[in-house]
Each structure stands twice: as structure tokens, then as C-alpha cells.
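> A predicted structure for the sequence below; I have some questions about it.
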Amino acid sequence: MTTDPFSLFETWFAEAKASEPNDPNAMALATADSSGRPAVRMVLLKGHGPDGFVFYTNRGSRKAEDLAANAQAALLFHWKSLRRQIRIEGAVSLVTEAESDAYFASRGRDSQLGAWASEQSRPLAARSIFEARYEAMQFRFEGSDVPRPPHWGGYRVVPDRIEFWQDRAHRLHERRLFTRTDADDGATWVEGLLYP
């Protein structure tokens, strides 16, 4: 047992990486626009620690527009092989330009070119238009490194609630909730249990 939610996350995440057949770092990202209309989609966790949980995207996408209007989000990891899930809620901020540059440089070239070619979440009249834009980016950056597009970068969800859910027989599940409390000497976490 631990009273540190980040240590517990690290343990569960390591176990998921060993048991999940596909994308153990996949997480549902829930946002809401300025009118409160919710949206949810799957994204990939690309960094985590006590400072938060990081993902990257096109900053013109619907999720980015939601976050610009309402900088709060919820994440959900569901690891079916382990019969576990983790729910995370908190404020969202942009990662630094240096962090975005470093992660973008680590991506495969095709993914880098795709980031330039895509107007993510915008209407697309035909797949061939996107494919032509991708080919144009291949030509544009032929023989050189692909820089990070100015419209692409990372976001960090800084949690104030983290819930660990473990399946138990007869729906007698175990739910551990960690809630952040901010004090003059820094943030601390209070642990409690929830009824299943």
C-alpha cells in the first residue's frame, strides 16, 4: 500500500505495460467547451509524474479548442487485462516549447509530416486531399529535418483528483480516491475510499 498516488500510478502502469496487448498508454480524454458540451476521445500518454500527465495534439483540434475555452479535463485509463481503471481530473496547461520540440523530434518522420499535413478535426472533402497535402510535405522537407509545426504541441493535466478502481468479485469493487489539498508548504494528497 502507498499513500502516494504517483507511485501507485507508476506501479499499475508498469503492470499494464507488461499485460496489455495494445497501447497500455491509451487514455480517454474528456473535455467540455465553453457551453459545457462534453467530448471524449482516446489519446496517448507521453509523459507523467507529480507535475501531471502529458499528451500532444494539433492545437487547432476540437480538444484544443475545448481546452482553450475550459482548461479542465478528465482522463481515464482502462486496462481490461488487469481489470483496473484510473480516473484523473484537473486543470490543464500547455507544456513548454522545449518539451514540445523534444517530443516532436522523437516521433517518426511520417508522423511528423502528418502533423504538418493535417488540419485536425476540420471537415475533409476527400481523403485524396489529405494524401496530396502529405505528399506536399514530403517534398517540402525532403532531405531535411522536419521542424515542429507552430500549431502542434503538448498539454499537461495537473491532477487534483486521482481514483484507482480495482475489480472485485460480485461487483464489490475497491475504489481509492486521492484528493490534492494545497497548503502554504505545498500540495499534499489525502486518501479515502469510495463505495463501489
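Sure thing, it's come through. None of these values were measured; they are calculated from a predicted model. Numbering: from 1, shown residues only.
> make it CA atoms for all contacts and neighbour counts henceforth
Noted.
> what about the helices in this protein?
5-19, 62-69, 97-106, 109-117, 127-140 (DSSP state H).
> From R176, how far out is the residue lying closest to T179 once chain neighbours are set aside?
Excluding the flanking residues, the one nearest T179 by CA to CA, 6 or more residues apart in numbering is R161, at 4.7 Å. Using CA to CA, to the nearest Å, we find R161 at a distance of 11 Å from R176.
> Also V40?
From V40 across to R176, the span is 24 Å (CA to CA).
> what about versus this one:
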Amino acid sequence: MGRSGSKKGVPEGARRDLAGLRREYTRAGLAEDGADPDPIRQFGRWFEEALRAGLYEPNAMVLATATPDGRPSARTVLLKGFDERGFVFYTNYGGRKSREIEANPRVALLFYWGELERQVRVEGTAGRTSEEESDAYFATRPRGSQLGAWASRQSEPAESREELERRLAELERRFEGRPVPRPPFWGGYRVRPERIEFWQGRENRLHDRLLYAREGPGWRRVRLQP
């Protein structure tokens, strides 16, 4: 056996000097007079720019949850809607993320648009969307994704890939020739934001950070040091 910390078996690329990996941020900054006083409208502005830039899955966001005793976990999900009420995503209500949300609804979201040198951080509380909203979104999904929602017992162990594919084939036969209804264990969550931070990379690591925090019916905005 090799000594602890040995580089044996580690690919050469993985041994690259990480301290030397850096880039300078040179795009436009984010000034208070150029930002919308409403953070949802500001998010919409940045999201439209991410769409126009042709970024790969600009609606991808990291969702962080935690157990009641503070054990965190994070994963990437897809944003499927946003407005003044919050940010919406859909999932299996039996999976780990849902179990943690039901026990501790305080969550965080992170959007990272590296090509634009931007991040958006959201902190808030998650709650289920209405059944009508979940039904409406589920009806827009490709049929294969609809069947996949039925087939997956999210976060539970699987004996094999073949087990999942066998279950999918059974569901294809079960729903052949008719619409696939939304599973009762699948639906949406809406994250009601309490804090939204917009981060724009700047030269010399003096990044722009504008934080919006709920204050009564409106928002208070403050610049944070990088």
C-alpha cells in the first residue's frame, strides 16, 4: 500500500497546480443606478441576457437544502418559472430533497452564468405549488419524461439499470393509447425569496455584489464588499 497522500494513480491533469488556476473578470460591472430596484425584475433582465447569450441550460440552478439538525445537501435542478411570488421547480415528493424541504423549508438557490461572469444567490422558504400548477406543467412534459416520473422511486436504491427500464416498459404498456396523468407523488415547489444577491465579476477581485433583502412589503438594497 502507498503512503497516505501519495500521488500514485492520480491522473496528471488532476495534479495540476490549482493555486495557479485563475482568470481576470473584465466584463461590465453592476452599479446601483443601472440595477432595477425590484430584484425579480433584475433577475428577469439577467435571465434574458443569459438566454440571448446562448448559454447551456441557463435555467440550471443549485438547490441547497438541510435537515432539521443542519446537515446540508445540494444538487442541480431546473428553474421552470419565476414571478413576484418566487422561483419554481418540479420534483418527486418522495425524494431526498423533498423530504428535507418538508422537514426544514429554508433553502438556497444558486445560478452561475460563468460566460457572463455572473452569479445570483437566493435564500428563502420553499412550499408546494398548487395541484393545478403541477398538473399544467406536467402536461407540457415529453411523454417519456412523464412516464419516467412514474417509474422512478427517487433516492431509493435500485437493484440495476434493467430494473428501471423494466418498470418503464410496464408503464408504457399501462398507459398505451391514453394521456399520462401526473403522479400524486410528483409536483412543484416555489421558493419565496427573502434575500437575493447579484454578483458580477470585476477586475482585481473587487467584484460587484448587490444584495436585496425583504423589508416589509418591499426590498432594501445594499452593496456588499467582495
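Structure received. Since this is a predicted model, take the numbers as computed values, not measurements.
> and the residue nearest to T179 of structure 1, what does it touch?
The contact partners of R161 of structure 1, by CA atoms under 8 Å, 6 or more residues apart in numbering, come to 87-90, 177-180.
> residue contacts, the residue positioned nearest the centre of structure 2?
In structure 2, the centroid-proximal residue (CA atoms, centre = their mean) is M61; its distance is 2.5 Å. Counting by CA under 8 Å, 6+ apart, M61 of structure 2 touches 76-79, 109-112.
> Likewise for G108 of structure 1?
Counting by CA under 8 Å, 6+ apart, G108 of structure 1 has no contacts.
> Just give me the match in structure 2 for it.
Taking TM-score structural alignment, the alignment pairs G108 of structure 1 with P142 from structure 2.
> what does S118 of structure 1 give?
Under the alignment (TM-score structural alignment), S118 of structure 1 maps onto S152.
> Its match against E163, yeah?
No - using CA atoms under 8 Å, S152 of structure 2 is not in contact with E163, being 10.2 Å away.
> Who has more neighbours out of those two?
More crowded of S152 of structure 2 and E163, by other CA atoms under 10 Å: S152, with 17 against 11.
> Give me the range in structure 1 that the longest strand anywhere in structure 2 lines up against.
Assignment by DSSP state E gives strand 186-200 as the longest strand of structure 2. Mapped onto structure 1 using TM-score structural alignment, strand 186-200 of structure 2 spans residues 152-166.
> check the fit of that stretch onto structure 2 and give the mean distance.
Superposed on structure 2, stretch 152-166 of structure 1 shows a mean distance to its aligned partners of 0.2 Å (mean CA distance after the TM-score superposition for structure 1).
> and V40 and R176 of structure 1? which has more neighbours close in?
R176 (18 against 14).
> Could you find the counterpart of the more buried one in structure 2?
Per TM-score structural alignment, R176 of structure 1 is aligned with L210.
> looking at it, that match is touching R220, isn't it?
No - between L210 of structure 2 and R220 there is no contact, the gap being 10.3 Å when judged by CA under 8 Å.
> How far does stretch 199-219 of structure 2 stretch from one end to the other?
Termini of stretch 199-219 of structure 2 sit 17 Å apart (CA to CA).
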